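K.L.:
Need coordinates for the below:
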Amino acid sequence: MSGETAPQDFGTLPDGRPVTAHTLRAPGGLSLRVLDLGATVQALHVPDGSGGSTNVVLGHPDAAGYAAHADAYLGSVVGRCANRISGARFRLDGEPVQLAANEGGNTLHGGPDGFHRRTWQVLDAGPDRLVLELVSPDGDQGFPGRLVLRAVYAVAEDVVSLDLEARTDAPTVVGPASHVYLNLAGEGSGTVDDHRLTVEADRYLPVGPDGLPLGGLAAVAGTPFDLTAPARIGDRVRAEHPQTIAVGGIDHSFDLRGTGLRRAARLEHPVSGRSVELWTDQPALQVYTGNALDAAGSSGRRYRQGDGVALEPQRHPDSPNRPELSDPVLRPGGTYRSRTEWRFRP
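P.N.:
Coordinates of the predicted model:
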């Protein structure tokens, strides 16, 4: 490993696996702590302009916290396929594929033993870059094909980036995503109600109470999901609308404008003046307002509903059954790639 920064002991899981943390630092003072468990962002400190810094992501305090609250997915890379797959099944090249279910009869974020629960191998670690890899065998959680997924985190000045790259030896479906929760007021400071959110999308995907698509994409105009201009999150979460009532807030996929690496969202905290732009090359952005949060926080405060917002670049939910929304199929010889950037401002 070139220029490796010393990993820190982060505790032990109930099955005896040790968890280590790696801290990346940018010249401007930004620092990122990533765990080998789940390729998880555990902390992200951004400079506050007065010589200090503030942690703006939610995380657990130790390995035991991640084991006890694994299904909060705090900061993890989830997969093989992020989001929900209806009935824990789909057809691939005409053949039925049965998956492991973990949310009712559906598969969420890769199944009961998804990538967020795995220990990833550290391939390279330096002061400002970390490379992790996970090998998912054929039949893992029911998914066909041996998949090799690599995650590369990097920091530079006021930008954090995550590159994901996957290859397979047999046809399969792939759609991992970062599940970082943000709170620009600071981790443990309460709800994100007063944050303002902009999403670069004119359409969103209505869902049922199970979070699965009801049909096709719908216009955001005239709904609480019109985030084309900055909107206070608390106002939109509590809006009287069948879709916010169905899931207790916002837990919806937005169909992003354009293609390639472009701005997907902007989150602002007016009181502190902090903001972050999320850039991605993915077709959709899942916005989740922490409607069911209830977990131990890294600062000792317990997270409750609405204490963070997850902005998850990915394919649309149930894509293996809805390829017209976004096609998740990866074949041998092909490479899945995605890039996410968090661009911070003081």
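K.L.:
CA only for contacts and neighbour counts going forward, please
P.N.:
Will do.
K.L.:
Now do the strands in the stretch 151-300 of the chain.
P.N.:
159-168, 172-173, 177-178, 181-182, 196-199, 201-205, 218-219, 231-232, 251-256, 262-269, 274-280, 284-288, 295-296 (DSSP state E, counting those that start in this stretch).
K.L.:
Now render the ones you listed as JSON lines, adding distance to P242 and mean neighbour count.
P.N.:
Converted to JSON lines, those look like this (distance: least, C-alpha to C-alpha, whole Å; neighbours: other C-alpha atoms under 10 Å):
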{"stretch": "strand 159-168", "distance to P242": "35", "mean neighbour count": "20"}
{"stretch": "strand 172-173", "distance to P242": "31", "mean neighbour count": "23"}
{"stretch": "strand 177-178", "distance to P242": "27", "mean neighbour count": "26"}
{"stretch": "strand 181-182", "distance to P242": "25", "mean neighbour count": "26"}
{"stretch": "strand 196-199", "distance to P242": "20", "mean neighbour count": "22"}
{"stretch": "strand 201-205", "distance to P242": "13", "mean neighbour count": "22"}
{"stretch": "strand 218-219", "distance to P242": "14", "mean neighbour count": "14"}
{"stretch": "strand 231-232", "distance to P242": "19", "mean neighbour count": "19"}
{"stretch": "strand 251-256", "distance to P242": "13", "mean neighbour count": "26"}
{"stretch": "strand 262-269", "distance to P242": "24", "mean neighbour count": "22"}
{"stretch": "strand 274-280", "distance to P242": "28", "mean neighbour count": "22"}
{"stretch": "strand 284-288", "distance to P242": "16", "mean neighbour count": "24"}
{"stretch": "strand 295-296", "distance to P242": "27", "mean neighbour count": "22"}
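K.L.:
Also this sequence, please, to line up against the first:
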Amino acid sequence: MPLMRSKTSRVGSILLLSAGTAALFINVAQAQSDKEPMVNSEAEHGVTESVFGQLPDGRQVDVYQLTNANGIELRVANYGGTILSLKTPDREGNVDDIVLGFDSLDEYLSDEYQQANPYFGAIIGRYGNRIAEGQFTLEGETYTLATNDGDNHLHGGQQGFDRVLWQAEPFENDEGKGLVLRYTSDDGEEGYPGRLETEVTYTLTDDDALIVDYRAETDKATPINLTQHSYFNLKGEGSDSILDHQLMLNADVFTPVSESLIPTGELQPVEGTPFDFTQATPIGERIEQDNEQLSFGGGYDHNFVLNRGDAELGDLVMAAKVWEPQSGRMLEIETTEPGIQFYSGNFLTGDLTGKSGQPYPQRSGFALETQHFPDSPNQDNFPSTILEPGETYRSRTVFRFSVQDDIGST
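P.N.:
I've put the predicted structure just below:
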């Protein structure tokens, strides 16, 4: 069922950060845009559709290929809303697939993948990242979720949004060509309260950007924190490690974690630590330093609090830049979200073999997940992630692709 327009636009918890981070944060219900996509069910205008396979219950999974005017090609499956491939040129004009993943549905459904579950390219929900001990209390009631990451709840649980079949419709609007994905999460699914109507839109523009818009409504108060979990390697998937990629994060503070990767509630300045990416730094330059936080994550697996400067609430702000010297490829990320999780592929083991026929060992891909903070339902000093009935959750993230001689500055 299509989503209704917002009845209200709720401004939630506001958090003022120190350490030079002048930042006001809103909750997920802050409106970004009322623009509606123009749905084109005939799959014209640069979008083609084909069969990807069948789920064990017989339902068909489709794959949609979007191609922009410059030849950038995006392939998306409606199983998990998964980005299967993303092909972009390097400085010599050579086109490579820059996201990790597989060529067949069977590989995504395999026991090996399901047990490891690195969430390659998937939509994450209802709640991206971790919730401590799989519990939270809302309006006086305690809710219990699956504990699928040690003692904690991770990325929506055993059957998160990455493992469901979304309804898909191709479209064209003024911004580009794309795909609208819709899924209804029933009241009580994975332990969450409320029936959640969810819509995620991928738009590939002719100025070489991938826009991801998230939208949701509920009939009962519920936490929500949607994100996209693609792993990138700007040399091309199946290439060697991402440790020489240069990274810049627009964040003066991060949220340190306990040994189980749950935020402590503190906001720690990055200055003088291995977490300082305010200037372009190779990912591998400090990843092996003797540092308790790096030890807890096995590398980087932390939420960074984005600087907003003078940006108005709900505006896009620069979150991250990544540049790969060999190919010249640049990835820039803007978001309306208050945080971004930088994950350096620490738990990849080499047991999974990707599209190129090459295994994916540790740190062969990185993820940058725009988000509200982990465990926010249990952290009163973090921006609220509670969506109320009558409100509309909206969030936007923009991934921009280019070829550059250097990373430049924020």
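K.L.:
circling back: let me have the strands of the stretch 151-300 of structure 1 in TSV, extended by distance to E312 of structure 1.
P.N.:
Shown next, in TSV, are the strands of the stretch 151-300 of structure 1 (distance: least, C-alpha to C-alpha, whole Å):
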stretch	distance to E312 of structure 1
strand 159-168	12
strand 172-173	18
strand 177-178	6
strand 181-182	9
strand 196-199	12
strand 201-205	14
strand 218-219	19
strand 231-232	18
strand 251-256	9
strand 262-269	10
strand 274-280	9
strand 284-288	5
strand 295-296	19
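K.L.:
looking at these, which is closest to G334 of structure 1?
P.N.:
With C-alpha to C-alpha, the closest approach to G334 of structure 1 among those belongs to strand 159-168: 6.6 Å.
K.L.:
how about that closest one, aligned to which bit of structure 2?
P.N.:
Under the alignment (TM-score structural alignment), strand 159-168 of structure 1 falls on residues 209-218 in structure 2.
K.L.:
do the same with stretch 280-290 of structure 1
P.N.:
Counting by TM-score structural alignment, stretch 280-290 of structure 1 corresponds to residues 335-345.
K.L.:
List of residues touching that stretch?
P.N.:
Stretch 335-345 of structure 2 is touched from outside by 25-26, 28, 32, 283, 299-306, 314-319, 362-373, 395-398, with contacts defined as C-alpha atoms under 8 Å, 6 or more residues apart in numbering.
K.L.:
which among those end up buried?
P.N.:
Among these, those classed as buried by 16 or more other C-alpha atoms under 10 Å are 25-26, 28, 32, 283, 299-306, 314-319, 362-373, 395-398.
K.L.:
what about whatever helix or strand K87 of structure 2 lives in, how far off from structure 1?
P.N.:
Here K87 of structure 2, judged by DSSP states H and E, is contained in strand 83-89. Aligned to structure 1 and superposed, strand 83-89 of structure 2 gives a mean residue distance of 1.0 Å (mean C-alpha distance after the TM-score superposition for structure 1).
K.L.:
helices and strands around that strand, which ones?
P.N.:
strand 73-77, strand 95-97 (3 or more C-alpha pairs under 8 Å, 6 or more residues apart in numbering; DSSP states H and E).
K.L.:
What residues in structure 1 pair up with it?
P.N.:
Against structure 1, strand 83-89 of structure 2 falls on residues 41-47 (TM-score structural alignment).
K.L.:
Check stretch 99-107 of structure 2 too.
P.N.:
Going by TM-score structural alignment: stretch 99-107 of structure 2 matches residues 57-65.
K.L.:
who touches the alignment partner in structure 1 of I72 of structure 2 in this structure?
P.N.:
For I72 of structure 2, the aligned residue in structure 1 is L30 (criterion: TM-score structural alignment). Applying C-alpha under 8 Å, 6+ apart to L30 of structure 1 gives the contacts 44-47, 53, 155, 157-158.
K.L.:
ok, these in structure 2: which stay?
P.N.:
Mapped onto structure 2 and checked by both residues aligned by TM-score structural alignment, their matches' C-alpha atoms under 8 Å, those keep the contacts 44-47, 158.
K.L.:
want to throw those residues into JSON lines with distance to S189 of structure 1 and neighbour count?
P.N.:
Listed next are those as JSON lines, based on distance: C-alpha to C-alpha, whole Å; neighbours: other C-alpha atoms under 10 Å:
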{"residue": "L44", "distance to S189 of structure 1": "15", "neighbour count": "24"}
{"residue": "H45", "distance to S189 of structure 1": "14", "neighbour count": "19"}
{"residue": "V46", "distance to S189 of structure 1": "15", "neighbour count": "26"}
{"residue": "P47", "distance to S189 of structure 1": "17", "neighbour count": "19"}
{"residue": "D158", "distance to S189 of structure 1": "22", "neighbour count": "19"}
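K.L.:
Can you lay out those residues as CSV showing distance to D169 of structure 1?
P.N.:
Putting the kept ones among the contacts of L30 of structure 1 into CSV (distance: C-alpha to C-alpha, whole Å) gives the following:
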residue, distance to D169 of structure 1
L44, 35
H45, 39
V46, 40
P47, 43
D158, 38
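K.L.:
Show me which of the residues you listed is closest to G216 of structure 1.
P.N.:
Using C-alpha to C-alpha, the kept ones among the contacts of L30 of structure 1 come closest to G216 of structure 1 at L44, 36.1 Å.
K.L.:
Number of residues surrounding the closest residue to the closest one other than its chain neighbours?
P.N.:
Distances taken as C-alpha to C-alpha, 6 or more residues apart in numbering place L32 nearest to L44 of structure 1, at 4.5 Å, with adjacent residues excluded. Neighbour count for L32 of structure 1, taken as other C-alpha atoms under 10 Å: 24.
K.L.:
is it true that L32 of structure 1 touches H45?
P.N.:
Yes: under the criterion of C-alpha atoms under 8 Å, L32 of structure 1 makes contact with H45 at 6.5 Å.
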